[in-house]
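Asker: whatever this is, show me its structure:
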Amino acid sequence: MEKMLKDLFANQQYDENNFFLIAGPCVVESEELLMEVADKVSGICKNLGIPYVFKSSYRKANRTSASSFTGLGDETALQLLKKTGDTYKLPVTSDVHAHDETAMAAKYIDILQIPAFLCRQTDLLVAAAETGKIVNVKKGQFVSGPSMKFAAEKIRNAGNNKVILTERGNSFGYQDLVVDYRNIPWMKEHGAPVVMDCTHSLQQPNQTSGVTGGNPQLIGTISKAAIASGADGLFIETHPNPAVAKSDGANMLKLDLLEGLLQQLVKLRKAVI
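Answerer: The predicted structure is shown next:
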């Protein structure tokens, strides 16, 4: 596990006792947006000694409404992700949704992210594993931390030991999620770094408007509790102006609020390790 992360962040200088950060806008909207966010966040992380992975989805396959924005086109968006990573010397991650996408995506990104709804899809997990890339599996809203050992086993049995597991809350009724922080130590027992998704765990899905809601004012609460519970990394989607974002604007952190939050989290990390 330690070697995987050291190799991932080999181009960065950081405090080895820090958590790592996966952050960026929800979806690739434009080159300008990716570069703006990567420039801002990489600078903050460098100053705070936080190892950083840039994240943005090249395609949003899971949308409530058929009219929702899904992307600029797979190859176009993946090329922009790679360009962003190359420009700022950052590892890059994005979601993959089907087994036949994995080889294409692996040409451009460093971590293949498995969406929560697909965490039990064996063919997808195996195909992602066979690329040799790091595979980050988000825990389904319907899955317990202990049962995520089966997702990790599928990847490892395919010959790939580079696994990350991400907690993102559990369904609570039809339009809410709650976080059971027991899942963080439980998933760490599977021998993989554990990340807390601090934005998607605050979603309010299944809105009658066809647009997912959220509670971004609680991102600080979720992230602080995750660090106190032993999370190895944090996942935070961020945007300069969430109100005009083309996906998940209701639960993204405004970019200019990120630095202050990370400063608090670095202090908290030092207090609990």
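Asker: from now on I want contacts and neighbour counts done on CA atoms only, so please keep to that.
Answerer: Fine.
Asker: need the longest strand for the chain.
Answerer: Looking across the chain with DSSP state E, the single longest strand is strand 233-239.
Asker: so Asn161, which state does it fall into?
Answerer: coil (DSSP: H, G, I helix; E, B strand; the rest coil).
Asker: now do it against Gly132, distance only.
Answerer: Distance of Asn161 to Gly132, computed by Cα to Cα, to the nearest Å: 9 Å.
Asker: so which bits of stretch 15-23 are buried?
Answerer: Going by neighbour count (16 or more other Cα atoms under 10 Å), the buried part of stretch 15-23 is 18-23.
Asker: likewise stretch 69-85?
Answerer: Across stretch 69-85, burial judged by 16+ other Cα under 10 Å covers 69-71, 74, 77-85.
Asker: let's see this one next to it:
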Amino acid sequence: MQLFLDKLQKYNSGNFFLMAGPCAIEGRDIALSIAEKIVSLTQKYEIPYIFKGSYRKANRTKANSFTGIGDEKALKILKEVSDTFGVPVVTDIHESHEAAMAAEYVDVLQIPAFLCRQTELLEAAAKTGKAVNIKKGQFLSGASMGFAVEKIKSVNPDAPTILTDRGNSFGYSDLVVDYRNLVEMAKFEVPVVMDCTHSLQKPNQTSGITGGDPTMISTIAKAAIAVGADGLFIETHPDPKNAKSDGANMLHLDNLENLLQDLVRIRQAVR
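Answerer: The predicted structure follows:
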């Protein structure tokens, strides 16, 4: 736990922190390349940084969708990113038995939105002593996430806990962001994060592949910083069209620096 805090609190810039990286770990070289680029930018703008990459994708629409390159192989790549660049790393877990395994390699265990009410999963994550990032369910209010925090704290009062909004279901194939959720979740005295890419998904497409609208990423991110989000979650890739998972709503890596510049200015103005 302390290692995570030491890694994250790298700067005293008053900036938001950033959780960013590819949706899924596709391979060693591309993961290290993406991490190197983001690390250089976050160092330049003094933004605390957590590298994000799913070691396995469990929630897929189609049976033949990409799920991963192998659990141990992907987790070792995440550990290599952390060791190489000295940054914390975060990955999703989907079942209770995964918590202890993933905790051997990463600093933050992420609870997917659809699973945020799964008591045993939350408790298993808390028992590892790692930080836990809980994504708010698309079907829940920000205020209701206090119960998820309670589940973590009841097992491990000292576990660093983060709450992340990723929009709410709107009809069958869209999401909307209600920024009141950030304000409500902040009342639980934990860092609150806006997921700027998953909140722009267009799920349940007849093609079986989730759509998205990456042109709105900057809008979601800027509004979140203005509202007072402590951190941002952004999936990014050097070639989103050919990414193996969630390419439709990822930010092109080349566009990240301009966005971070704008966000730092907004943060400074708000503060």
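Asker: can I get the buried residues of stretch 15-23 of structure 1 in CSV with distance to Leu165 of structure 1 and secondary structure?
Answerer: What follows is the buried residues of stretch 15-23 of structure 1, written out as CSV (distance: Cα to Cα, whole Å; DSSP: H, G, I helix; E, B strand; the rest coil):
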residue, distance to Leu165 of structure 1, secondary structure
Asn18, 18, coil
Phe19, 14, coil
Phe20, 13, strand
Leu21, 14, strand
Ile22, 13, strand
Ala23, 16, strand
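Asker: give the aligned equivalent of Gln113 of structure 1 in structure 2.
Answerer: In structure 2, the residue paired with Gln113 of structure 1 according to TM-score structural alignment is Gln110.
Asker: how distant is stretch 160-175 of structure 2 from the center of its chain?
Answerer: Distance of stretch 160-175 of structure 2 from the chain centroid (Cα atoms, centre = their mean, to the nearest Å) equals 12 Å.
Asker: buried sites along that stretch?
Answerer: 160-169, 174-175.
Asker: which residues does it contact?
Answerer: If you take Cα atoms under 8 Å, 6 or more residues apart in numbering as the criterion, stretch 160-175 of structure 2 is touched by 1, 113, 130-140, 142, 145, 149, 152, 176-178, 181-182, 185, 190-205.
Asker: on that earlier part again, which bit of structure 2 covers the next helix or strand after the longest strand of structure 1?
Answerer: Counting by DSSP states H and E, the element after strand 233-239 of structure 1 in chain order, helix or strand, is strand 253-254. Counting by TM-score structural alignment, strand 253-254 of structure 1 falls onto residues 251-252 of structure 2.
Asker: average distance between that stretch and structure 1?
Answerer: Overlaying structure 1 shows stretch 251-252 of structure 2 at a mean distance of 0.2 Å from the equivalent residues (mean Cα distance after the TM-score superposition for structure 1).
Asker: circling back to that earlier point, can you get me a residue count around the match of Gln113 of structure 1?
Answerer: 26 (other Cα atoms under 10 Å).
Asker: for the one 10 residues further on, same thing?
Answerer: Using other Cα under 10 Å as the criterion, Glu120 of structure 2 is surrounded by 13 other residues.
Asker: and it, what is it in contact with?
Answerer: Ser96.
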